[in-house]
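K.L.:
here you go, sequence then predicted model.
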Amino acid sequence: MQPTSNWLIMAISVAGAILGVELARRVLSRVGRKYALARHLVEHCTWATFAMAAVLACNIVFGPWMMGDTRQERALGESIDRVVGLLTIATVTWVIIGVTYALTDVILDRLVLVEGERNRRARRIMTQIALVRRIAAATIIVVALGAMLFSFPQVRALGAGLLASAGIAGAVVGIAAQPTIGNMLAGLQLAFSDALRLDDVVVVEEEWGRIEELTLTYVVLRLWDERRLVLPVSYFTQNPFENWTRHGSRVLAVVYLRVDWSVPVDELREELYAFIQESPLWDQKDWTLQVTDVLPNGLVELRGLMSAADSASAWDLKCDVREHLVKFVRENHPDALPRFRVETPESRAGVPWTSGRRVAATGTPGAAGRDDPGDA
């Protein structure tokens, strides 16, 4: 058989394999409208399967008859055969990782829909699955790289020497990679100790945000203004941080008002309750309005407290309540707006104001000074 015909047969085999994968992809795409697994297999494995089909077709068709008759042709054929073998290992590994992610995505899709009291446990499982599949993918890649290396006879010959020096090499690598290994262990500790989960609301370095991504080496915090704060995993095991959703997603919203002593607290309390009853952000559980302090500047501090289902709702509820109470005080009790009192010698002596003029102790208008511009 002529070499040109041989290469033509290989090209036809590759094209046929790719066509078969494309047909399977179309079938899975239709089935994926009803079944999540089929949809995720198409999402994660399409390109990997195309590559594997093409390489496997080459590997199956490529035979001794492709080697040629001369020494140069046989050497070229052996090189091509080795490259095809390496590509086979790589593409099969790619497909295995894609299938792993597709299977776990089916579970994650169901966990995302969990709400209410079971949401915290669902997010914990999501975090653990995300980390475990990353570890599985890294392990599969390492095994695949080892298989590629041991496909070379020279590497297999060095195997005994490498195993003999594994203890020394392991110690050297362990010392050099101590920060990386520490981060990986910290990531596993966070995931399985339930200290941090995906979508947890945390405050780190005085920044409020949600855990968007949790890997073995770093954590991505999505801040309230859509910025991203990237921190090493070891930060959360060595530094304190606030976790607002550690035991549940409910959050208490707090509003402070600093007003004058003349504010009608009971009326303001009733207005707060009437307002939050009509708000869909309130979870119908906790609320209160109390006088919590008298400030050194002479103002009275009121604290309104309302509960919400999650931190996002609590923030919006807090802003709505603050805006409503400020409007209510301004329109109905302007005398209760914040004001600062200044004490003068005349006010300490009990001298009253009359028609805009200060009345001295003798009763003569203007005797204490010309305070009215009309006296000038």
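P.N.:
That came through, no problem.
K.L.:
going forward, measure contacts and count neighbours with C-alpha atoms only.
P.N.:
Will do.
K.L.:
SS state for the most centrally placed residue in the chain?
P.N.:
Among the residues of the chain, the one closest to the centroid is Glu212, at 1.0 Å (C-alpha atoms, centre = their mean). Put simply, Glu212 is strand when judged by DSSP: H, G, I helix; E, B strand; the rest coil.
K.L.:
gap between it and Glu323?
P.N.:
Glu212 sits at a distance of 31 Å from Glu323 (criterion: C-alpha to C-alpha, to the nearest Å).
K.L.:
quick revisit: show me what contacts the residue nearest to the centre of the chain?
P.N.:
Glu212 makes contacts with 198-199, 219-222, as judged by C-alpha atoms under 8 Å, 6 or more residues apart in numbering.
K.L.:
now swap in Ala48 and tell me
P.N.:
Residues near Ala48 by C-alpha under 8 Å, 6+ apart: 91, 94-95, 98.
K.L.:
just Val55 next, same as before
P.N.:
So Val55 contacts 14, 84, 87-88, 91 (C-alpha under 8 Å, 6+ apart).
K.L.:
name the helix or strand for it, please.
P.N.:
Under the criterion of DSSP states H and E, Val55 resides in helix 36-61.
K.L.:
just Val203 next, same as before
P.N.:
In this structure, Val203 sits in strand 201-204 according to DSSP H and E.
K.L.:
neighbouring contacts of that strand?
P.N.:
With contact meaning C-alpha under 8 Å, 6+ apart, strand 201-204 is reached by 208-211, 241-245, 311.
K.L.:
so which of the contacts of Glu212 is the most crowded?
P.N.:
Using other C-alpha atoms under 10 Å as the neighbour test, those are led by Leu221, with 27 neighbours.
K.L.:
tell me if it really is in a helix.
P.N.:
No - in this structure, Leu221 is strand, not part of a helix, as judged by three-state DSSP.
K.L.:
quick check: it vs Gly350, distance?
P.N.:
As judged by C-alpha to C-alpha, Leu221 and Gly350 stand 60 Å apart.
K.L.:
coming back round to it: okay, the contacts of strand 201-204 in TSV with secondary structure next?
P.N.:
Shown next, in TSV, are those (three-state DSSP):
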residue	secondary structure
Trp208	strand
Gly209	strand
Arg210	strand
Ile211	strand
Phe241	coil
Glu242	strand
Asn243	strand
Trp244	coil
Thr245	coil
Ser311	helix
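K.L.:
ok, now which ones touch Trp261?
P.N.:
Neighbour list for Trp261: 299-300, 336 [criterion: C-alpha under 8 Å, 6+ apart].
K.L.:
could you redo the last one with a cut-off of 10 Å?
P.N.:
The contact partners of Trp261, by C-alpha atoms under 10 Å, 6 or more residues apart in numbering, come to 294, 298-301, 335-339.
K.L.:
got another one to weigh against that:
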Amino acid sequence: MPPASSDLLVSVAVVVAVSVAIGAVVPFAVRRLGRRWPPAEALVRAARFPFRVLVLVVGLNAVVAANRPRGDGAELWDTLALALRILGIINGAWLLAVVMLFAVDAALRRADAGLDPRNAKRVRTQVQVTRRVVVVAIVFLALGAILLSFPGVRAVGASLLASAGLVSVVAALAAQSTLGNLFAGLQLAFSDAIRIDDTVIVDEEYGTIEEITLSYVVVKTWDDRRVVLPCTYFTTTPFENWTRKDTEMIGTVLLQLDWRTDLSGLRAEFERLLDSTPLYNGRSSGMVVTDATQGLVTVRASVTADDPGLLWDLQCLVREGLVTWVREHDPEALPRQRWEIVPGRHDGQPTGRADHAA
């Protein structure tokens, strides 16, 4: 075996051994230093493999740089050096993404553990958008670094700098919609206009915010459909957010009854229904007559619940209970239509008057 080949193999063996040692010592040291910080173990598990590969690639790149000949016959070495450089960029981006996403997830865990539900939803929304921004930024940086590793691409890039003004204008016009959605997504994430799990009314559709990306928002409707809207919709179109400040809501139940309704008994039944269900949070309730026209009275019962879902269930429960009570205990309150039959005009014989109930 030629001496040069022997030296090369020895160098490679030494680099591999050192890389394995570093890949074992550094995670162990991080565990020891972070033994009082529980997330340290999770960080080591997530970053261990990309870190070891990166150390090995850096070592092999140093071996190639030290043994690569100059002049003719170096094409194979140049190709190997380029491949190692690209592999190092990929592994560096991988390791950076793992560390950055770990930090973002740690913030999300703290938000879920130590904040009230409203602030936790806000932080969860911002963290999800931040994760996507971090991944996209790292991918673009890695692709740019890889492309700049090729001499031909560097030459093309230098020639394009001369017309950068024109290119930027054309690119801005072509990507106007995409960039608008991108900035709208960032604005939604950090302006606290909507958050994950917020209850909203968009295009007369009732639903909850299921996902917020850099370009669109997914709204899950009450019947499990998904309405996908561009982020610019929420920055340019009015919409209702029922849970922006807090999740507690007030709802009403309307009944149209006869004037002979026993309001005292109806109100007592209403209070009994609220006392018998955990859906009612006890914050506010009341029953009043809001209108009395066309032979009917309109009774409005107002209730409160901790969130829109519970409020809907409570409204249905109260409505069903009051309807059942009126039918079984106060049938005189059932709606009636009254009319009067006037005397006949053709035969001159009066028909009298009658009071009909229907």
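P.N.:
That came through, no problem. Please read all numbers here as calculations on a predicted model, not as lab measurements.
K.L.:
please enumerate the strands of the stretch 201-350 of structure 2.
P.N.:
Using DSSP state E, counting those that start in this stretch, the strands of the stretch 201-350 of structure 2 run over 205-212, 216-221, 226-230, 240-241, 249-257, 286-293, 296-305.
K.L.:
need those strands in JSON lines (columns: distance to Val104 of structure 2).
P.N.:
Shown next, in JSON lines, are the strands of the stretch 201-350 of structure 2 (distance: least, C-alpha to C-alpha, whole Å):
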{"stretch": "strand 205-212", "distance to Val104 of structure 2": "16"}
{"stretch": "strand 216-221", "distance to Val104 of structure 2": "21"}
{"stretch": "strand 226-230", "distance to Val104 of structure 2": "25"}
{"stretch": "strand 240-241", "distance to Val104 of structure 2": "26"}
{"stretch": "strand 249-257", "distance to Val104 of structure 2": "32"}
{"stretch": "strand 286-293", "distance to Val104 of structure 2": "46"}
{"stretch": "strand 296-305", "distance to Val104 of structure 2": "33"}
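K.L.:
between those, which one is closest to Gly157 of structure 2.
P.N.:
For the strands of the stretch 201-350 of structure 2, distance to Gly157 of structure 2 was read as C-alpha to C-alpha. The smallest value, 32.3 Å, belongs to strand 216-221.
K.L.:
how far off strand 226-230 does the closest one point, in degrees?
P.N.:
With axes from the mean of the first three to the mean of the last three C-alpha atoms, to 10 degrees defining the directions, strand 216-221 of structure 2 sits at 150 degrees from strand 226-230.
K.L.:
residues in structure 1 aligned with strand 216-221 of structure 2?
P.N.:
On structure 1, the counterpart of strand 216-221 of structure 2 by TM-score structural alignment is residues 218-223.
K.L.:
and that stretch, how far out from the chain middle?
P.N.:
Mean C-alpha position of stretch 218-223 of structure 1 versus that of the full chain (C-alpha atoms, centre = their mean, to the nearest Å) differs by 5 Å.
K.L.:
how far apart are it and its match in structure 2?
P.N.:
Averaged over the aligned pairs, stretch 218-223 of structure 1 sits 1.4 Å from structure 2 after superposition, using mean C-alpha distance after the TM-score superposition for structure 1.
K.L.:
in structure 1, what range does stretch 169-184 of structure 2 match?
P.N.:
Taken onto structure 1 by TM-score structural alignment, stretch 169-184 of structure 2 occupies residues 171-186 there.
K.L.:
excluding chain neighbours, what is closest to Tyr256 of structure 1?
P.N.:
Arg303 (4.7 Å; C-alpha to C-alpha, 6 or more residues apart in numbering).
K.L.:
ignore the last one, Ser285 of structure 2
P.N.:
Once flanking residues are discounted, Ser285 of structure 2 sits nearest to Val303: 4.7 Å by C-alpha to C-alpha, 6+ apart.
K.L.:
contacting residues for that neighbour?
P.N.:
The contact partners of Val303 of structure 2, by C-alpha under 10 Å, 6+ apart, come to 249-253, 274, 279-287, 311, 314-315, 318.
K.L.:
kindly supply the ChimeraX command isolating those of the residues you listed that are buried.
P.N.:
In ChimeraX, a selection of the buried entries from those looks like this (16 or more other C-alpha atoms under 10 Å):
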select :249,250,251,252,253,274,279,280,281,285,287,311,314,315,318
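K.L.:
so what's the alignment partner in structure 2 of Leu317 of structure 1 up against?
P.N.:
By TM-score structural alignment, Leu317 of structure 1 lines up with Leu314 in structure 2. The neighbours of Leu314 of structure 2, taking C-alpha under 10 Å, 6+ apart as the test, are 251-253, 273-274, 277-280, 303-305, 308, 320.
K.L.:
which one of these is nearest Glu41 of structure 2?
P.N.:
When the contacts of Leu314 of structure 2 are compared against Glu41 of structure 2 (criterion: C-alpha to C-alpha), the nearest one is Pro308, at 40.0 Å.
K.L.:
now that closest one, nearest residue through space, not along the chain?
P.N.:
In this structure, Pro308 of structure 2 finds its nearest non-sequential neighbour in Met249, 6.4 Å apart by C-alpha to C-alpha, 6+ apart.
K.L.:
measure that neighbour to Thr277 of structure 2 for me?
P.N.:
Computed as C-alpha to C-alpha, the Met249 of structure 2 to Thr277 of structure 2 distance reads 17 Å.
K.L.:
buried stuff in the top helix by length along structure 2?
P.N.:
Ranked by number of residues, the top helix in structure 2 under DSSP state H is helix 75-114. Within helix 75-114 of structure 2, the residues that count as buried by 16+ other C-alpha under 10 Å are 77-78, 80-102, 104-105, 108, 111-112.
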